[in-house]
Structure formats: structure tokens, C-alpha cells
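1. my questions concern the predicted model and sequence given below.
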Amino acid sequence: MTGPCALALVGLALLGLAQPSLSQTAHECQALTDHYLEKHHKEAVPYTGSNMVYFLHVPRTAGRTFHSCLLKTVTHPARRCPKAYDHLRLSNMSMPNCYLLSSHDDFSVVSMLPPDVAVISQLRDPLDRFISAYEFAIEVAARSLRRPKNYRKKVGRIATEDVWPWSYLIPFFQEDMQPKVAAAQAIAQPEEGRWIEVEQDGERWYFNKALNVSRWNLTEEEAAAGGGVLPLLDPYDNQLVMSLKDFAQHPIAAELLHNGATFQVLGITNYSHWGDAGAFRSCLKSYDSLRDQMLRVAQERVRRFSHVGTTDRLFESAASALVSLGYSTSSPAYSGGDDDVAGSGGVRRRAGEGGGGGQGGRGGAGGRAGSGLAAQMQLQAKLVREARQRLQNAQRELADGIKGSLTAEQVDVLRGRVEALRKSLIQAQDKLASLRDQLPQELGGRGQAADKGSEAVDNVFAAQGARRRLMGAEQEVEQQVEQQPLSGGQEEELEAGGQQRRLLATNKISVATSDAFGNPLDLDFKRIPNSNVGNEFMRCASRAQQRAATRREQSLAALCTADGRQVSFSKAARKRIPADVLDLIRSYNTLDTALHRVGLGLLDARLVEQKEQGLYADMPKLPADDAQDSGLGARRANRVVKPRDERVGDELR
């Protein structure tokens, strides 16, 4: 099987959905809804200065800039958690000085974090986020076109391909573009070459690859040579890679990107720590009333976050986030990248050397009581990672089998293996969650099994087994999933949460000056002299933008036709995307559109409060020396050289 149908099946296989599943019955969806509301009861709490901050990083929302250039810069190196983008390391949670954590996990991970965790996040207009994800996935996938066959990733290095959702999207686009690029570059060209139109930095000119000549203008003879001038290559609809419109309609986009921010806030992405997230997403697609209910859950959840920013107002969001976390643009800035881990650099002692558990520390008697369970959790977390890796390997093997020459029976065997491995992963995740529930509350657990031992664990597994048997029964129940109104107690709780959020703007947050054991931090360790977090954020964000532009041009240079035309994403090219394609993407992202509106409203309200109390200050302007494009030379290296002759008119444009 070849063509779009085969690619669709490959995409589904990579996601573990080798064939479209039937809609869940109303009875099954009601059971899943009940289980979701029971399992995902934990919510974020306000930030006090002594509790953990978890940055829920929604992909393509400038989250990397927000985390690296702002959050890490303002956080003392001794209070940063180890990196967790490739997978969550539960051993992070047992480190007393782990106070700033960031990952692409969805909200389901909050159930595995300390009980007093505060959450912050960035949202983005879903149309812009989807287009940005399409561009980025193609950019990274294009790098494989220039890699040697014996290419091996550096040991210990976390590559983009290791991080969700790119671990799915990049192989998908690699599979799509490689044969197309090879076919396009194999087309024979006339000896004198073809003139093509080029657009860079808002300027247009002509280029002939065979002659290696650029011209602002062409003579009539040159313009007619070889069949005429070739127009710009549309980066969103060309022969080298799947078009934006086709991608928007592909199952892999529905699984990973459409309404992805809402699913991430709800904790039901395909990267969720809840094994039934996939089935629950199917329910949301089948029942409008359930979609509306879960949208309200997501909206109320983000209202509990200590900060919600938006990508389209990044600088305002960053300045507001500083105030929400008890800082200002003039607060000290600290250097350090991914090598900085929790506990490094500060003056500290072992947990048993006295000093007690400082406010917000997670050591002490509770830590000793739960040390055995913590060790079991670390082992179980390793088993979960191994189970996930086995499932992903089987999914890729299934994808290869579907596009290869395997018989239908052999493909069915592979599908059965994928399903068995998925169940094994769910069981491992359930056991990990159960162990977490047994931890003492001061270590982030619920303390449910502290006095019941293994019997409580058996009861948990028995309940899970009964629920799964219920979900496996194919009972057709002719009823619609009813919306569940909030009880009076829940409404009071939400109002209390609103009051707590309003208190954040008073900035009565104690910025930590000691570690989890009460020992003073060395506040000069890795502090950037003669600077502050505002200046460093602006410098870092500018340099990150320059590096991203350079990397993009270098990566996309390989995605070209034999005549020299390249895929080149730009603001000008985005403006030329047909309106029907934009409307199509919007129609698939109604939940994210509504959630983004809430995010904008929360940011506006918080800014009003912070300004009224004199706490907010705009980010400083970037100094002139730093504003210069230091990466310009590197960017020119992979560009079509501009013409050297002077322009004489635009008659042929």
C-alpha cells in the first residue's frame, strides 16, 4: 500500500492507533468521566515562595524562552530541579532543593508532584501554535536529509526527537519528505539552468542555480529562457512535504496538536500518566456535552494557576510572572543552563546533619518514613520508562510492517503485540500512581496506604481491574452523557481559590534565602554582576530568536528542488496561507480557542491588579549593543546571495 492512505496508517501506528477505534458508548464514557474526576482531583495551589513551581510547558508557546531565559535566570541554581523534558525523573521529587521543574508532561503529572505544588503556564492562539508546530516539525525533520547513514546521537544528549510530541511528529515528517525530496532533486535541469524567484527579509530577486547568479531584474530573453521564471515555492503547499491543509486533516494532528493545550491542562494527552486518556479523548469527540464540561474544568484549572501568560504578549507575560513569583525586573539574575541541578551551588548539609526541614522542605521524619516507598517509586518509574520505550519500538515496527510487504496476518500479530504492550504500560503507570498514593503527605503522597500496607495496594488494583472489566463490556446504553453541575461545596472551593489568587497580586511572597534544611544560600553563587533579571531576559530572548532563525535556515537549506527553490517559512509566507486552510485549522481547535481567551482575560486582570499596587514594571528595552544581529553572518552562510548590481526597475516582477 502506498500514497496518502498508507501514510495515514503509518501515522496512526506510530501513535498506537493502527486503525480508527469505534466511538465509546455513553455508559463507557460516563464510567471514564467518573474515574477521571476521581483520579484528577488534585489541583494547583498558590505560590508562597517556599513551595515547588511546576512550569507546564505547552509546545510552541515560547516556553523554552520563558523557562530558560526567565524562570531559571531568576531562580537560584541551588533550587533548580534536574532536566525532565525527555522523561519525568521521579527521583527529582525526592531532592529537597527541587523547587523549579519544567517539562512537556500534561497536568496528570501533578498527581506525582508534592502536595503544595504551584503551576504556571503559557498559552497561545491555537492557529498560530498549530502553524508553528508544523513549521518546527518540518525544520527538525529536514536535518535528517544531510545526516550521514552512520549518524549517531551523542550519548547523554537530549535531542528534540526525544521530547514529546516531536518524538512522534519528526519521524512522521521524515518518512513523508525523504522520498519526495529525492524525487524532486532527481529531475533533470537544462544546462543553462532555470531562473527562480527568491524572497528573503521582505525582498525579492531572481537566482539561477546552474549559473550561480543573482539578479534584481531580468531581461525579456532571460525571463523567457528554459520555459520562464519559476515562481516562489509555497512553503505550506509544495511537492517536497505534506501540505499544511493535508496535515491539519491527518489523524496524527488530531492526536497530538488539535486542542492540545486544553488536553494538556486536563492531563489527557497521549503522553498522559493516566492509562485511559486515549479512550477519554474519544469520548470528548463523541459527546458535545462532555466537551463543554471538560472545557469548564480546564478553564477553572488554569484560574488556579499562579500565572498564565500568552505568547502573543510574551514580554508583558514575563514581567507579570516575575511579580506573581515575588520578584521584579530588577531582581538578581543567575547564570547556568541545563547542567545546573537542584542542590548544586548552595551551602547545604545532608538531611541528617541537623538544621531541620526549612519551610517548604520535603525532608525530615516524613522523608525517612517514606524512604522505602520512594526507592520503590524510583524503580517503578524506571519500569514505566522501559515499558513506554518497548511500546514505542513496537509501534514503529508496526508502522514499518504496514508500509512494507508483511501479510495481513503478520500485521495483525504486530497489532496484538502493540496492544499487549500498551496494557503493560497502563499497569506499570497504575502501580506507580498507587505507590505515590502510599507516600506520606509531606513527601507529596496522599498517605492512603500508610496504615494498610500491601492490602491497600491490592484493593487499589482490584478496583482498577473491576473498572477495566466494566469498560471492556460492550454494552450499548442509549443515553447521553449528562453534564455534572458543580455542587455547592465545589463552588465555595472555587471562590476560595479565586480569593487566594487575588492575594498573589499583593506580592506577599517570601523569596527564599535558605535551602530546604534551613541553611543560608550563597546568594552570590553564579549571580550575574551589574545586571538584573529584566536585562538578562531581554538579552537571552533576543539571542534565542537569532539562534532559532539561524538554525532554521541551515536546516531548511536541504529541503529544496533541483532548480534551487527552497522551503522558506516567513511572516510574509504565512500571510499568503489561503483563508479556507486557516478556517479549517480554527474549526479543529475550538477548545483551545476558548481556553486562550480565558488566558488573555487572566493576564489582563492580573496586570490591572499588579499595576494598581505599583508592583508591575515593563521589561527594559534591549541595549543598542545587544540589539545588533550578532548571528547575521552565520545566517547568510546558507542563503542565496543578493544581487550585486543596482536595481533598475520592477518591470518584470
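-> In hand now; what should we look at? From a predicted model like this one, the values you see are computed outputs, not experimental measurements.

2. switch to C-alpha atoms for all contacts and neighbour counts from now on
-> Noted.

3. name the element Val198 belongs to?
-> Assigned by DSSP states H and E, Val198 belongs to strand 195-200.

4. and that strand, which residues are buried?
-> Of the residues in strand 195-200, those with enough neighbours to count as buried (16 or more other C-alpha atoms under 10 Å) are 195-199.

5. helices or strands up against it?
-> When contacts are defined as 3 or more C-alpha pairs under 8 Å, 6 or more residues apart in numbering; DSSP states H and E, strand 195-200 sits against strand 203-208.

6. just the buried positions in the very next helix or strand once past the strand it packs on, please.
-> Next along the chain after strand 203-208, taking DSSP H and E as the criterion, comes strand 213-215. Of the residues in strand 213-215, those buried by neighbour count under the rule 16+ other C-alpha under 10 Å are 214-215.

7. what's the first helix or strand after strand 213-215?
-> Moving toward the C-terminus from strand 213-215, the next helix or strand (DSSP H and E) is helix 220-224.

8. distance of the residue lying farthest from the centre of the chain from Leu230?
-> When distances are taken from the C-alpha mean of the chain, Glu221 lies farthest, 51.4 Å away, according to C-alpha atoms, centre = their mean. Separation of Glu221 from Leu230 (C-alpha to C-alpha, to the nearest Å) stands at 15 Å.

9. next one for the comparison:
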Amino acid sequence: MDSTVKCTIPLILLGLVVNAFSVTDYEHCENVVKKWATNSLKHGSKEDKHALKDLLFFLHVPRTGGRTYFHCFLKKLYSSSLECPRSYDKLRFDPSKEKCRLLVTHDDYSISSKLPRGRTSVVTILRNPIDRVFSTYEFSVEVAARFLVHPNLTSATQMAGRLRSKNKGVSTLDIWPWKYLVPWMREDLFARRDARKTRGTSDFTSGDPYNMEDIVMPLLKYINNPIAHEIVHNGATFQIAGLTNNSYLPESHEVRHCVDKYNNLGDYVLQVAKKRLDNMLYVGLTEDHRESATMFANVVGQQVISQLVNSNAIGKGANVNNSEQGTSFSDSELDQNTNSDEKGNETTSSDDNEVNQDNMTVEKLMDTYEVCISGLRKTQTRRRIASLKRISPANFTKEVS
């Protein structure tokens, strides 16, 4: 037999084997994703989705403005005793036994598998994905920059660990996705600062805050990093589908892996996410802030008022215990330069407008919301400015919450 033919035949056979394995792998992934999607769609609620049920689950997609809804709507309606324990940290209670009425968390939709089926209403807010990516990047930088008050990364990490162990509340470093994104950015900021000190230069040529490589990780490098691919890319879709790397579903990793490997399988994930949004009590849009807030007050707020008015629980959230108030969003334990006045304002800005629980109305709720959001934004702006000073001249002028 000709030597050329002898060499060609094994190569052809090898190609057939590789192709067979490739097809088998795709078919396996397709079956995995299809099975998950079928089961997910099967569990859709057939009850009236417009009626508020016993438990309200606020699925907070990061960087959509959910902080204002939490502080300026929900805490005005629900007393602290009605909040499920340790929202934004991890599920440490049995929802079937607890009498809590409100769960607010960055957990993905998979947590609903642990909530009482048929007795839970879900609400969320969505945002233009490009704006949300920008905001996620900026917030990662902002929080990480607070650690730069320390002389080195080791000192910053140790101090944060000690403060978190003493604090009964929940740090940003405990919350998904920031528990991954902030330490990553923090390490990068210290490395770049150390490199500048070694070079002994402070001459920065770029005027683009998203591309100041000497100061902070450029946006392009950030979004192309595997960590961002895992958490930020299509983050809202995966969160609503229940497929983040923080999922309670055992099959979530394999489904996510298959979708990442074969992009066309992402259509199944999208269909599940759309169906879940359709079944929610309320879906707001960050871009239509005023209209969405008004709709929330009328659709959700009105029903909460009707449910709780007889229990005399409305409005007590305005006097919530400060140790709990500071847990979900406060990063003051990381901000060594924040003075006591600012910390006080951060705690009270959203809670100083008490509501008369005896005659609460949607109109009064909206008035309270407007006052609350104004104070909250002022506090956020002060903290943002103070944080970004530590990476000057890098500065993000397009402030998005």
C-alpha cells in the first residue's frame, strides 16, 4: 500500500472519532439544558400573578437602583420584624416556618425553590445591560478604592477581616457578586499603586477614566476577564434564570457551562427568564425611574398597605434598628476616612421621614419616597467622591447607581 495512503487513513479515522465525540458532547449539553428548561417552565405559577401573596421576594439585580426601593419603599412599609433574617447574606431560616413577609437579596431565582410555593410573589428591576456593566465596573472600583487608605494589601485584608468578624451586620464583601468582584479589583488597585511607587512616576497621559492603566484596571480588560465573563456578562439573565455561580440548583454549573460552550443553547435560558419575568408581580425599569416607582407604589405598595394595615405593622420600618439597617448596604466598615457625621447621615437619610401607620396611602408613600431618595443619593454621592479621590486623576463623571 502506498505510504501516503497509509498515513491518510488513520488521520481520516481520527477525524471521524473527534467529530463523533464533538457531536456527542453537544447533544449531551443540549439534553442537559433542555431538561433544566422544561423543569423550570413546568413550575410556573398558575395563580393570579397580579395579587400579592404572603411573602414578597425582591430579587435585586445589582446596579439597577434596587437600593432606593429597599430603603425608600420597602422599609417604609414593612417593619423590621417582618423582614426575613439576614437578607443579602445567605438564607439562614426556614421560610415555611418563619412569619416573615419580606425577603430582599441578590440571590438568584433558584432561592425560590426554598420559599413557600404558591405563597410567594416576586418583584425585580431591570436595566439596560450596557449601562449596568459600566455601573458594575465603577462600583467595583469605588468600593475597592476605599481600601487604599491602608499601606498595603495585607494590611487592608487583615483589617477588613477583623472588622467583619466584629460586625454583626453584612459587609459588601459577603454579598454576591461583590464578594468576587471587589477583592479582585482591590488586589489589582494595590498592584498598580505599588508599580507606580516602584517607577517613581506620577505622569499619567490618558484622560479617559476607563483607560487609565497606571491607576486602575481598564474597562476593556475588566469585561474581557474570565471573572467578568462568569459573573457580569448576561448577569441579569442568569440571575433571573437561577443559574449564577451563586445558585442553589445542583445542575446550574453544568447548564451554565454548556450555554457558555454552545451559545445557541442560551435561547433556552432566555425563554425561562422571560417566562419568569412574565409571572412576576412587578418588573421595573431603571431608565424609566419615575414611572416605575409610581407603578411600584400603586401595584405593590397599595397591596402591602391593604395586607398589613390591620396588623398595625406599617411604618415601623422607619424606626428600624440601626444595627440591622446598616447591614445590607453599608460599607462604612471599609471606609476608614468616613467621618461620624457622614455615617450618621447614611443611616438616617433613608429612615428619618416617619410614616403615620394609621392612615398610610399610596400618595403619602410616594411623598416619603421622594424625600428618602433625595437623602440617599446625597449620601451615595459623598461617598463616591471620597472614594474616587484615592485613585485620582481617574474619575467617573457619568454617575450611575
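-> That came in fine, so what should we check first? This is a predicted model, so every value here is computed, not measured.

10. returning to that earlier point: can you tell me how far the residue farthest from the centre of the first structure is from Trp195 of the first structure?
-> 11 Å.

11. now swap in Asn208 of the first structure and tell me
-> Between Asn208 of the first structure and Trp195 of the first structure the distance, using C-alpha to C-alpha, works out to 5 Å.

12. let me see the ranges of the helices in the stretch 51-200 of the second structure.
-> 66-69, 75-77, 129-145, 153-166, 178-199 (DSSP state H, counting those that start in this stretch).

13. how far out from the middle of the chain is the shortest one?
-> In terms of C-alpha atoms, centre = their mean, to the nearest Å, the gap separating the centre of helix 75-77 of the second structure from the centre of its chain is 21 Å.

14. nearest residue to the alignment partner in the first structure of Ser113 of the second structure in space, please, no chain neighbours.
-> Residue-level alignment of Ser113 of the second structure against the first structure, with TM-score structural alignment as criterion, gives Ser111. Spatial nearest neighbour of Ser111 of the first structure, excluding adjacent residues (C-alpha to C-alpha, 6 or more residues apart in numbering): Lys42 at 6.2 Å.

15. tell me the SS of the one you found?
-> Three-state assignment for Lys42 of the first structure (DSSP: H, G, I helix; E, B strand; the rest coil): coil.

16. I'd say it and Met112 touch.
-> No: counting by C-alpha atoms under 8 Å, no contact exists between Lys42 of the first structure and Met112, whose distance comes to 9.8 Å.

17. settle it for me: which of these two has more neighbours?
-> Neighbours around Lys42 of the first structure and Met112, counted as other C-alpha atoms under 10 Å, are more numerous at Met112. The numbers are 20 against 16.

18. any idea what Val216 of the second structure aligns with in the first structure?
-> Under the alignment defined by TM-score structural alignment, Val216 of the second structure corresponds to Val241 in the first structure.

19. you'd agree its match is up against Glu175?
-> No: counting by C-alpha under 8 Å, no contact exists between Val241 of the first structure and Glu175, whose distance comes to 9.7 Å.

20. higher neighbour count, these two?
-> Neighbour totals were compared for Val241 of the first structure and Glu175, and Val241 leads with 23 against 16 (other C-alpha under 10 Å).

21. so how far is Met112 of the first structure from the residue lying closest to that one once chain neighbours are set aside?
-> For Val241 of the first structure, the nearest residue in space outside its immediate sequence neighbours is Met177; the separation is 4.9 Å by C-alpha to C-alpha, 6+ apart. Using C-alpha to C-alpha, one gets 39 Å for the distance from Met177 of the first structure to Met112 of the first structure.

22. do Trp164 of the first structure as well
-> According to C-alpha to C-alpha, Trp164 of the first structure stands 19 Å off from Met112 of the first structure.

23. what do you get for Pro96 of the first structure?
-> 15 Å.

24. thought the match of Ser113 of the second structure was touching His40?
-> Yes: taking contacts as C-alpha under 8 Å, Ser111 of the first structure lies within contact range of His40: 7.3 Å.

25. compare these two (neighbour count), which wins?
-> When Ser111 of the first structure is set against His40 and neighbours are counted by other C-alpha under 10 Å, the residue ahead is Ser111, at 22 against 16.

26. who touches the residue nearest to the spatial centre of the second structure in this structure?
-> By C-alpha atoms, centre = their mean, the second structure has its centre lying nearest to Pro62, at 2.8 Å. Contacts were defined as C-alpha atoms under 8 Å, 6 or more residues apart in numbering; by that measure Pro62 of the second structure touches 106, 136, 177.

27. what about the first one, how many neighbours?
-> What that stands for is His106 of the second structure. Here the number of neighbours of His106 of the second structure (other C-alpha under 10 Å) works out to 20.

28. cool, and the last one?
-> Using other C-alpha under 10 Å, the number of residues around Pro177 of the second structure comes to 22.

29. burial of Tyr282 of the second structure, as a residue count?
-> The criterion is other C-alpha under 10 Å. On that basis, Tyr282 of the second structure has 21 neighbouring residues.

30. residue range for stretch 496-508 of the first structure in the second structure?
-> Across the second structure, nothing matches stretch 496-508 of the first structure (TM-score structural alignment).

31. check stretch 460-469 of the first structure too.
-> Here stretch 460-469 of the first structure fails to align to any part of the second structure, judged by TM-score structural alignment.

32. show me what counts as buried in that stretch.
-> If you call a residue buried by 16+ other C-alpha under 10 Å, then stretch 460-469 of the first structure has these buried ones: 460-461.
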